[in-house]
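Asker: need a 3D model of the sequence below.
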Amino acid sequence: MSTPARGRFAGADPHVAPEPERSALVLVDVQVDFADGGASPVPGTSEVVPALVRLLRAFRRAGRPVVHVVRLYDGDDVDLPRRTLLAAGAPVVRPGSPGSQIVADLLPAGAPALDPQRLLAGEFQQLGPREWAMWKPRWGAFHRTRLEEHLRALDVTTVVLAGCNFPNCPRATAYGASERDLRVLLVRDAISGLLPGHEAEAARIGVLAAATTEVEDLVAATGEA
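Answerer: Next up, the predicted model:
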């Protein structure tokens, strides 16, 4: 049964309105190499880390699932535009490297280092209670991965999406989720590279957007009677 939309989403189309009680937080590519000081920093990524920390706290407190999606550039199994760069030896998110790790502020207490062997084999590595890391080989987190299967097993209908560089991987992930009839909520102040026209573009496929504070309230309300 669908959960009624709350607050500012109460008037949204019921087929796309978020269902916070069946939501998961999906963070895309928030890794050391893509933050300030990394091998390939993406502008604005370090700046959204505080908002990501707040989202993570909200989802952890509510007991909602979290998936950290990561890139690991291994051999030729990378996007075509990156192959020349990596063949030349660029030290970007190489498996097992310090730069491939998730930004430390986002990890739950006691989280292990990423295990590239398990991740590259398509496994979900548990980082904490109801919190996992997974590898994606291309832009979108659903391409050649078990993310849909993982979310369905957790009874998730709503992907709350945040992370690094909207024009590339978060956008592809939003489209992949929509193609699988999952509801998508972008966290506008927790995604680097999100420009003014992107929200309107995403809205055409039913993707909604909200600020971190609004998502915190939605998720906190899932524990209310």
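
Asker: for the rest of this, base every contact and every neighbour count on C-alpha atoms.
Answerer: Will do.

Asker: now the strands for the protein?
Answerer: Counting by DSSP state E, one finds strands in the chain at the ranges 23-28, 66-70, 125-128, 131-135, 158-163, 183-191, 208-210.

Asker: now those as TSV including distance to L56 and mean neighbour count?
Answerer: Listed next are these as TSV, based on distance: least, C-alpha to C-alpha, whole Å; neighbours: other C-alpha atoms under 10 Å:
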stretch	distance to L56	mean neighbour count
strand 23-28	8	25
strand 66-70	8	24
strand 125-128	12	18
strand 131-135	10	23
strand 158-163	11	26
strand 183-191	11	25
strand 208-210	15	20
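
Asker: looking at those, which is closest to P98?
Answerer: Within those, the stretch nearest P98 is strand 66-70; the backing value is 13.1 Å (C-alpha to C-alpha).

Asker: now the top helix by length along the chain: buried residues?
Answerer: Determined from DSSP state H, the single longest helix within the chain is helix 49-62. By 16 or more other C-alpha atoms under 10 Å, the buried positions in helix 49-62 come out as 49, 51-52, 54-56, 58-60, 62.

Asker: repeat for stretch 77-92
Answerer: When neighbours are counted by 16+ other C-alpha under 10 Å, the buried residues of stretch 77-92 are found to be 78, 83, 86, 91-92.

Asker: for the comparison step, fold the sequence that follows:
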Amino acid sequence: MTTALNDKLAQAFAEATRLYKERGLRRVGFGKKPALINVDLANAWTRPGNPFTCENIDEQIIPGVQQLLAACRENGHPVVHVTTCYQVTDRSNPHNDMGLWHNKIPIDVVDQANEELWAIDSRIAPIPGEQLLIKKRASAFHGTYLAGFLRAAGVDTILVTGVTASACVRTTLCDGLAEGFRTIGVRECIGDRVPGAVEWNLFDIDAKFADVEPLTRCLDYLATVKG
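Answerer: Purely as a prediction, here's the structure:
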């Protein structure tokens, strides 16, 4: 986006934030037991040349997630790597594993038979003890064991990164709040494909469904609580 458009968005968001505060919207805050949820930071989204490829991956999102991973691993916080793939990619087959989402997105680019597509980016790959969760819908909670896993681990706060701001990250944060977790979106570690989508969605998410916090504050938090 142009600088002028960014400036206009910043002004509009500042005014809207003031209005929201006047009407009683507030912060959810950090809890006592965090987990990191990385959403769809797999090759189909992070590497060039795929219809799902997102912006700002190499220069911003991956380096930020690397710092979060280091903080979680050092302090014993759970980490969940979430990816998406499908067993049936034939749109004419009614017995598929994605409902009717295949009518909207090119599911063949995340064919489960091609693990390289949906494998977590090697720069932020899981280590032993970290969860690798495959989802079939936008939200990492929808139809998965994520909420049960987090509750069993005593987690009360989720820090969410990944792509996209307008879809899978957004729905994960919304569902996380509905499931009873304090929801934190890590600003520098969330991306999308479309200019403006990140700015708008993070503003709207911060107003209604989560606290969108800078990477530095999230790192400080992870360092002050122990797993």
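
Asker: start and end residues in structure 2 for the longest helix of structure 1, please.
Answerer: Taken onto structure 2 by TM-score structural alignment, helix 49-62 of structure 1 occupies residues 62-75 there.

Asker: how far apart are that stretch and its match in structure 1?
Answerer: Compared with structure 1 after fitting, stretch 62-75 of structure 2 has a mean deviation of 0.6 Å; criterion: mean C-alpha distance after the TM-score superposition for structure 1.

Asker: hmm, who's touching that stretch?
Answerer: Residues from elsewhere that reach stretch 62-75 of structure 2 (C-alpha atoms under 8 Å, 6 or more residues apart in numbering): 35-36, 78-79, 123-124, 161, 188-189, 215, 218-219, 222-223, 225-227.

Asker: gap between that stretch and the chain center?
Answerer: 15 Å (C-alpha atoms, centre = their mean, to the nearest Å).

Asker: where in structure 1 does the helix ranked longest in structure 2 fall?
Answerer: In structure 2, assigned by DSSP H, the helix with the most residues is helix 3-22. Under TM-score structural alignment, helix 3-22 of structure 2 corresponds to no residues of structure 1.

Asker: can you list the buried residues in that helix?
Answerer: Buried residues in helix 3-22 of structure 2, counted by 16+ other C-alpha under 10 Å: 9, 13, 17.

Asker: for the last one, give me its contacts.
Answerer: Contact analysis of T17 of structure 2 by C-alpha under 8 Å, 6+ apart lists A207.

Asker: could you do the second one as well?
Answerer: If a contact means C-alpha under 8 Å, 6+ apart, then F13 of structure 2 has F203 as its contacts.

Asker: residue contacts, the spatially most central residue of structure 1?
Answerer: Note on structure 1: the residue nearest the mean C-alpha position is L27, at 2.2 Å, using C-alpha atoms, centre = their mean. Taking C-alpha under 8 Å, 6+ apart, we find L27 of structure 1 in contact with 66-69, 161-163.

Asker: so what corresponds to it in structure 2?
Answerer: Using TM-score structural alignment, L27 of structure 1 sits opposite N38 in structure 2.

Asker: check the gap between that match and N103 of structure 2 for me.
Answerer: From N38 of structure 2 across to N103 of structure 2, the span is 26 Å (C-alpha to C-alpha, to the nearest Å).

Asker: could you do G143 of structure 2 as well?
Answerer: In this view, G143 of structure 2 and N103 of structure 2 are 20 Å apart by C-alpha to C-alpha.

Asker: trace A125 of structure 2 over to structure 1, please.
Answerer: The alignment partner of A125 of structure 2 in structure 1, by TM-score structural alignment, is L107.

Asker: for that match, grab the count of nearby residues.
Answerer: Neighbours of L107 of structure 1 under the rule other C-alpha atoms under 10 Å: 18.

Asker: now swap in K135 of structure 2 and tell me
Answerer: 22.

Asker: spatially nearest residue to it, not counting backbone neighbours?
Answerer: Nearest non-adjacent residue to K135 of structure 2, counting by C-alpha to C-alpha, 6 or more residues apart in numbering: T84, 5.1 Å away.

Asker: what does stretch 86-103 of structure 1 contact?
Answerer: By C-alpha under 8 Å, 6+ apart, the residues outside stretch 86-103 of structure 1 that reach it are 29-33, 35, 38-40, 70-75, 113-116.
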